[in-house]
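> Quick check, what structure comes out for this input:
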Amino acid sequence: MEDFNSWKDLLNPEFYIKMGGFWLILFIIFAETGLFVGFFLPGDSLLFVSGIYAVEIIKETFGSTGSDLLDTTILATSVAFAAIVGNEVGYYFGVKAGPALYKKQDTFLFKKKYLYQAHDFFEKHGALAIIMARFLPVVRTFTPIVAGIVKMDKKEFLRDNVIGAVLWSFILIFAGHYLDKLFQEQFGINLKEKLELIIIVIVLVTTLPIIIKFLFGKKEDHSKYEDNSTE
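Take a look at the predicted model:
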């Protein structure tokens, strides 16, 4: 097994796959979508790379089913469930303790600006934000908390939560698995040997909207959120 010694490994999805496999992947997805301290964890890249390793992951955990499609489906379904539970935890955390976060001082693991960004995103897109946020790093961590703070209807949140989690997990995991097969069969390229490049591309693509907003977006007045937190 490959050794991992650098702190940078914490941002490397292959680290979690090699070190902890199936169960660590589920925990990372739960933490990244349900605990506000999990915003720095890999999400999109972890799912894509997990798709590449799907057959190996399921084989090591439960034993191979003999079907690539079934192995990949089991992994995607499990990840979707972890993501759903994570968002529900984030939602109820927002209901109970969310308002106090607007008064919380920034720490290494908590940045209030991310909460503001998620609030703006939620207000702009409404219920659809729960689905859309799945595909946006950082935003997906804080959006369910914001949904809880504004007391979004529980049933509507659960519906959008399930839709978003299923789309996110199945699209990225199946993309990773079948693109790997396509590149090997058609071009003789093993994506496992190109993981660093793949991760960089995924990070750039998924964070581009956030970077654009940061560079060109207008500065928002967030005092109204802090005022609401005291109600």
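
> from here on, contacts and neighbour counts on C-alpha atoms
OK.

> Spatially central, which residue of the protein would that be?
Nearest to the geometric centre of the chain sits residue 43, at 3.8 Å (C-alpha atoms, centre = their mean).

> and for comparison, fold this next one:
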Amino acid sequence: MDEVSAFLIQYGWIVLFSVVFAEQIGLPLPAIPVLLAAGALAGAGKMNLAFAVLLSVVACLSGDVVWYELGRHRGRQALNLLCRIALEPDSCVRRTENFFTRHGTRALILAKFIPGLSTLAPALAGLFGIGHKRFLLYNGLGAALWTLAFILPGYVFSSQLEAIASHEARVGTFLLVALGIGLLAYIVYKFVHRQRVLRELRIARITADELKDLMDNRQEVFVVDLRGELDREADPYTIPGALRMTAEELEQRYHEIPRHRDVILFCACPNEATAAKMALMLRRKGITNVRPLAGGIDAWREREFPLEATARQAEPERVRAL
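Alright, predicted model coming up:
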């Protein structure tokens, strides 16, 4: 804390804005220690509390607006970019979509306090067409609450934090090394696990052309659309005859999947990660003739193969709800 505080005293507002902005756009820079340090400095009379709060909120909103606009204008490309830098790309979009389904627009407030969802939520808000005013209202409220949640404790416990910082100066090197090794080990584990899962399914994938040939030759194929509710609302088309079933539903209803037919799973996430994960799950259940669709629904659409329209509303009811 003492090093962060000294850095803030020297560079002040630039550091606070830059670190908060960087975290919100997805860079691995922790903003919480900086917010705590800013609050402690304000408590010691070395920084203006109100301006620090305002600056953090503006930085937070600035980063979120970048992803919101990318979500509006680039759609799935923005989400794919975010998931490619995530540790768990197989679940990042699905978790956030489910969060939106449960909480509606209020998810923009709550997501600020959940690692992994904070950066993704603004992009999904743009993708699903949440209006600018509503986005700024709810996301701004979330940014303010998130900022206050960490600046105010620093302000209130300024003297205690200073004492802790003094103690950490003596044992800080050991703790930082231990935490660094632990974090590095976690990242390596997640990366290796991700690559192993994708490698296991890569050789078993089916291409859009191969699936189309099977369907044209009237082969018995069982196609499952794994996209979530909000994802389908944003893109209300699917492969003809596909059964719509979310990944969560498939985990509960896997017994409905035929064991003696070719089963094809597809989603809209990077590297067909959700489809790959569900294919592994079905194989563990004894359903062996299962393959993910390479490239998902986007690959099918790029080949200009036929699509089947599904019912669509102007905006998902749960997202409209206040």
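
> Can you give me the TM-score here?
The TM-score (TM-score structural alignment, normalised by the length of the first structure) is 0.63; 183 aligned residues with a C-alpha RMSD of 3.7 Å.

> before we move on, back to that, identify the residue of the second structure aligned to the residue nearest to the centre of the first structure.
With TM-score structural alignment as the criterion, residue 43 of the first structure lines up with residue 31 in the second structure.

> Surely that match touches residue 20?
Yes. With contact defined as C-alpha atoms under 8 Å, residue 31 of the second structure reaches residue 20; the gap is 5.3 Å.

> OK, contacts around the match of residue 43 of the first structure?
The neighbourhood of residue 31 of the second structure, defined by C-alpha atoms under 8 Å, 6 or more residues apart in numbering, consists of 19, 20, 23.

> For residue 25 of the first structure, what is the enclosing helix or strand?
For residue 25 of the first structure, the host element (DSSP states H and E) is helix 21-34.

> With residue 21 of the second structure as the reference, measure out to the aligned partner of residue 148 of the first structure in the second structure.
Correspondence of residue 148 of the first structure to the second structure, assessed by TM-score structural alignment: residue 126. Using C-alpha to C-alpha, to the nearest Å, one obtains 19 Å as the distance from residue 126 of the second structure to residue 21 of the second structure.

> likewise residue 73 of the second structure?
Separation of residue 73 of the second structure from residue 21 of the second structure (C-alpha to C-alpha): 21 Å.

> Those two - which one has more neighbours?
Taking neighbours as other C-alpha atoms under 10 Å, residue 73 of the second structure and residue 21 compare with residue 21 leading, 23 against 14.

> quick one: the equivalent of that one over in the first structure from residue 17 of the first structure, how far?
The equivalent of residue 21 of the second structure in the first structure is residue 30 (alignment by TM-score structural alignment). From residue 30 of the first structure across to residue 17 of the first structure, the span is 15 Å (C-alpha to C-alpha).

> what do you get for residue 56 of the first structure?
Per C-alpha to C-alpha, residue 56 of the first structure is found 10 Å from residue 17 of the first structure.

> And residue 46 of the first structure, by the same measure?
Distance, residue 46 of the first structure to residue 17 of the first structure, using C-alpha to C-alpha: 8 Å.

> cool, and residue 180 of the first structure?
On the measure of C-alpha to C-alpha, residue 180 of the first structure and residue 17 of the first structure end up 16 Å apart.

> Return the residues in contact with the residue opposite residue 94 of the second structure in the first structure once aligned.
Taking TM-score structural alignment, residue 94 of the second structure has residue 116 as its aligned residue in the first structure. By C-alpha under 8 Å, 6+ apart, the residues touching residue 116 of the first structure are residue 222.

> give me the number of residues near residue 123 of the first structure?
Number of residues near residue 123 of the first structure (other C-alpha under 10 Å) recorded here: 14.

> Next, the buried residues of the strand or helix carrying it.
Assessed by DSSP H and E, residue 123 of the first structure sits inside helix 112-125. Within helix 112-125 of the first structure, the residues that count as buried by 16 or more other C-alpha atoms under 10 Å are 114, 115, 116, 117, 118, 119, 120, 121, 122.

> ok, now stretch 176-187 of the first structure?
By neighbour count, with 16+ other C-alpha under 10 Å as the criterion, the buried positions of stretch 176-187 of the first structure are 176, 177, 178, 179, 180, 181.

> Over to stretch 126-133 of the first structure?
Residues 127, 129, 130, 131, 132, 133 are the ones in stretch 126-133 of the first structure that count as buried (16+ other C-alpha under 10 Å).

> isn't the third one right next to residue 143, touching?
Yes. In this structure residue 130 of the first structure lies within contact range of residue 143 using C-alpha under 8 Å: 6.7 Å.
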